[in-house]
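Chemist: with the input below, show me the fold.
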Amino acid sequence: MKILVTGGAGFIGSAVVRYIIENTQDSVINIDKLTYAGNLESLECVSNDERYTFEQVDICNRTELDRVFATHQPDAVMHLAAESHVDRSITGPAEFIQTNIVGTYNLLEAAREYWNTLTNTVKEAFRFHHISTDEVYGDLPHPDEQEGDLPLFTEQTSYSPSSPYSASKASSDHLVRAWLRTYGFPTIVTNCSNNYGPYHFPEKLIPLVILNALEGKELPIYGKGDQIRDWLYVEDHARALYKVVTEGKVGETYNIGGHNEKQNIEVVEAICSILDTLVPKGSPYSELITYVADRPGHDRRYAIDSSKMSAELNWTPVETFETGLRKTVQWYLDNQTWCQNVQDGSYQRERLGEINMTAKGK
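Modeler: This is a model prediction of the structure:
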């Protein structure tokens, strides 16, 4: 297969590209705008492979998308390009609307126009795989709110997004499904839980805590730190996504989770414990933990039921949270140059997403 991957220089996208080139015979056309979170250094290990091609393209540029489809003639699309940081969406939602909604629309139309030119056999085999998030579902009951068994997100869970980011991703999911129903365009949607692992831009919790701890900086925890997330090692996710694009059924949705529900404070304490072992200093790293005002509209709990992936596509995560987190911490210790290069001066791990409610008269 020849697979067009959007956002292939980003965190999850680069893991997908590396997986395909290193573990299959397929070819990849990687298109990425190279915003702050896109980094070609994450793909150095595959950049010279003859099956890998990079195009610096913004998915909001329809003319360039049409050129890419005509030039490379892919057999499938894996759409990962997105603005994805909740805090950034709170202070600057416009970019999220433009990239996640308008960009997805442009990509759908460019792909559909190309698909309509294909011969019957090739046309029937074509797939448009849209990669989304569990955040579109909103949040779930927290253990301190409900006794007994707690619900999980399933493929039938109703959408109830809380942030500009999750609302924009929910919108893009709806567009993809509408193109299937209205035009018969062969789409598949996946919704995943929180990813972590190597090559993660340090605005997100795990890399931010690792790098702050190594520099002796405060480790900020929103609210009480009791927000629960289901953590998925990024390389497990890449395997799952390839399973879906090659074996998944058109029109289906697949939830992909790590089976690792952890409170944010537990995650931070686990990182501190690993660092105490690998890079000991005079006092425990946990002494750097500090609590800050919570994020506006912060969802309290996410948790994925990925039993459909297991039953229908024979996928389960390989990494436990403990093994994956240790691998992640070790990777950041071993790749300080990458960490320095990806922080280009525009972001110094400061807090994002604060809003001035007083100024709005609230």
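Chemist: only C-alpha atoms from now on, for both contacts and neighbour counts.
Modeler: Fine.
Chemist: most distant residue from the middle of the protein?
Modeler: G282 (35.8 Å; CA atoms, centre = their mean).
Chemist: wait, a helix at that one?
Modeler: No. G282: not assigned to a helix; according to DSSP: H, G, I helix; E, B strand; the rest coil it is coil.
Chemist: ok, it to D87 distance?
Modeler: 33 Å (CA to CA, to the nearest Å).
Chemist: do T182 as well
Modeler: From T182 to D87 the distance is 34 Å (CA to CA).
Chemist: which one of these two has more residues nearby?
Modeler: D87 (22 against 8; other CA atoms under 10 Å).
Chemist: skip the chain neighbours and tell me the closest residue to that one.
Modeler: G353 (4.0 Å; CA to CA, 6 or more residues apart in numbering).
Chemist: contact partners for that neighbour?
Modeler: For G353, the contacting residues are V86, D87, R88, S89, I90, T91, R295, P296, by CA atoms under 8 Å, 6 or more residues apart in numbering.
Chemist: touching, the first one and P161? I think so.
Modeler: No. V86 lies out of contact with P161 (CA atoms under 8 Å); the separation is 11.4 Å.
Chemist: between the two, which is the more surrounded one?
Modeler: Shown here are V86 and P161; by other CA under 10 Å, V86 has more neighbours (23 against 20).
Chemist: okay, now the closest residue to the more buried one other than its chain neighbours: neighbour count?
Modeler: Counting by CA to CA, 6+ apart, V86 lies nearest to Y165, which is 5.5 Å off, once chain neighbours are set aside. A total of 29 residues lie near Y165 under the criterion other CA under 10 Å.
Chemist: quick one: secondary structure of Y165?
Modeler: Three-state call for Y165 (three-state DSSP): helix.
Chemist: surely it and T91 touch.
Modeler: No. Using CA under 8 Å, Y165 makes no contact with T91, being 10.7 Å away.
Chemist: please give the structure of this sequence too, so both can be compared:
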Amino acid sequence: MRFLITGGAGFIGSAVCRRLANDPENYVLNVDKLTYAGNLASLKAIDNLPNYAFSQTDICDGPAIGALLREHDIDIIMHLAAESHVDRSIDGPGAFIETNIIGTFQMLNAARGYYESLSGEKRSRFRFHHISTDEVFGDLPFDSGIFTEDTPYAPSSPYSASKASSDHLVRAWHETYGLPVVLSNCSNNYGPFHFPEKLIPLVILNALDERELPVYGKGENVRDWLYVDDHAAALHLVATQGVSGENYNIGGNAERTNIDVVRAICAILDTKRPRANGGSYADLIRMVTDRPGHDRRYAIDASKIRRELGWTPSKTFESGLAATIDWYLANDWWWEPIRQAQGFERLGTLSTKEAGE
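Modeler: The predicted model follows:
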């Protein structure tokens, strides 16, 4: 199969590229604009493989995407490119509207034109796989069920609203134009090559730097955590075996409060990299003002993908977190340049006026 992966230099996209390119039967074209979160160093393990190629292209450039589809004779599009950090969407929602909504619109138009030019077996196996998030479903009360594929959309942040919009566009292109699509909505990912502004890598690296570990509110918000390589395996199955027009929820069955996640990281680091002063990294935890529109809980029902496609996660949260921490301890060559370049001030607290929106 010949895959075009958008956002392949990002966290989840690079995991997908590495998984697919390691099978010589696949051909992988990575399309990425290389914004702040795109990092070709994440593809170091595959960048010299003959079945892997990279194109620095903006998904908002529909004609360029169409040309790449034809040039590389693509069978499956896996659309992961997106602005994804909730806090950034609060400070500057414009980029999220442009990339997540307009970019998806341009991708769909390019895919439609390409699909309509296909025939025979090539046409029958073409798929547009749109990768989304559980955040489109909105806030889930602590004592009330879990998200299913039929849960109504109720996004709370500019990020989740932009992803909900893109999901609706994908479904509309399927219903209106007959474009063969599959969709997936995932829970919070973590693992190697995770951009250092996200919770788990931020806490790991702040702890190693002896900096405070900020936790929003009381730390009681709950997320379902999914190891990124398990997610990549699920996405591969959805793209190649999913039924056109269907959506699949992908979760790790690992609900944890934010404060419990932070404390678990501290406990592992206390063992693996003890502090010089003999104290616990948990002493660095600081509760900070909550961000606006912070959903209380997300939890995914992944029974459909288990039942229909045979996927189950290989990692528990405990084994995945330990593997993640081991990776960050051993790979400062990857994250240190990012930390030095970005600065990582706390995001998501600017007022509307300050954000210029």
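Chemist: of the contacts of G353 of structure 1, which belong to helices?
Modeler: V86, D87, R88, S89, I90, T91 (DSSP state H).
Chemist: wait, which of those is closest to Y105 of structure 1?
Modeler: S89 (19.4 Å; CA to CA).
Chemist: can you give me the strands for the stretch 1-150 of structure 1?
Modeler: 2-6, 27-32, 52-56, 76-79, 127-133 (DSSP state E, counting those that start in this stretch).
Chemist: same list (those) but as TSV, adding distance to V329 of structure 1 and mean neighbour count.
Modeler: Below are the strands of the stretch 1-150 of structure 1 laid out as TSV (distance: least, CA to CA, whole Å; neighbours: other CA atoms under 10 Å):
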stretch	distance to V329 of structure 1	mean neighbour count
strand 2-6	27	24
strand 27-32	27	23
strand 52-56	28	16
strand 76-79	28	24
strand 127-133	24	24
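Chemist: list the contacts for the residue mapped onto S117 of structure 2 from structure 1?
Modeler: Matched by TM-score structural alignment, S117 of structure 2 corresponds to T117 in structure 1. With CA under 8 Å, 6+ apart as the criterion, no residue contacts T117 of structure 1.
Chemist: ok, back up a step: the residue farthest from the centre of structure 1 and Q330 of structure 1, how far apart?
Modeler: 20 Å.
Chemist: what do you get for E215 of structure 1?
Modeler: From E215 of structure 1 over to Q330 of structure 1 (counting by CA to CA), the distance is 16 Å.
Chemist: dump the residue contacts of the aligned residue in structure 1 for S166 of structure 2.
Modeler: In structure 1, the residue paired with S166 of structure 2 is S172, using TM-score structural alignment. Residues near S172 of structure 1 by CA under 8 Å, 6+ apart: N100, I101, T104, Y105.
Chemist: what span of structure 2 is stretch 248-257 of structure 1 aligned with?
Modeler: Taking TM-score structural alignment, stretch 248-257 of structure 1 hits residues 242-251 over in structure 2.
Chemist: quick check: end-to-end length of the matching stretch?
Modeler: 16 Å.
Chemist: now do it: distance to the chain's middle.
Modeler: In terms of CA atoms, centre = their mean, to the nearest Å, the centre of stretch 242-251 of structure 2 is found 16 Å from the chain centre.
Chemist: contacts for that stretch, please.
Modeler: 127, 134, 148-149, 171, 174, 180-188, 224-226, 231, 234, 238, 299-302, 304-305, 309.
Chemist: restricted to strands, list these.
Modeler: Counted as lying in strands by DSSP state E, out of the contacts of stretch 242-251 of structure 2, are R127, V181, V182, L183, S184, N185, C186, N188, D224, W225, L226.
Chemist: hmm, P284 of structure 1 is touching L278, no?
Modeler: No. P284 of structure 1 is not in contact with L278 according to CA under 8 Å; the separation is 12.0 Å.
Chemist: want to try TSV for the contacts of S172 of structure 1, with neighbour count as columns?
Modeler: Shown next, in TSV, are the contacts of S172 of structure 1 (neighbours: other CA atoms under 10 Å):
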residue	neighbour count
N100	27
I101	23
T104	25
Y105	20
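Chemist: closest to I59 of structure 1 out of the residues you listed?
Modeler: Nearest member of these to I59 of structure 1, counting by CA to CA, is T104, at 7.3 Å.
Chemist: residues touching the residue nearest to V86 of structure 1, list them.
Modeler: E83, S84, H85, V86, S89, I90, P93, F96.
Chemist: so the last one versus K123 of structure 1, what's the distance?
Modeler: F96 of structure 1 sits 31 Å away from K123 of structure 1, going by CA to CA.
Chemist: number of nearby residues for W327 of structure 2?
Modeler: Neighbours around W327 of structure 2, by other CA under 10 Å: 14.
Chemist: so what corresponds to it in structure 1?
Modeler: Using TM-score structural alignment, W327 of structure 2 sits opposite W331 in structure 1.
Chemist: likewise I268 of structure 2?
Modeler: Using TM-score structural alignment, I268 of structure 2 pairs with I274 in structure 1.
Chemist: does that match really touch T328, like I thought?
Modeler: No. Here I274 of structure 1 does not reach T328: they are 10.4 Å apart, not a contact under CA under 8 Å.
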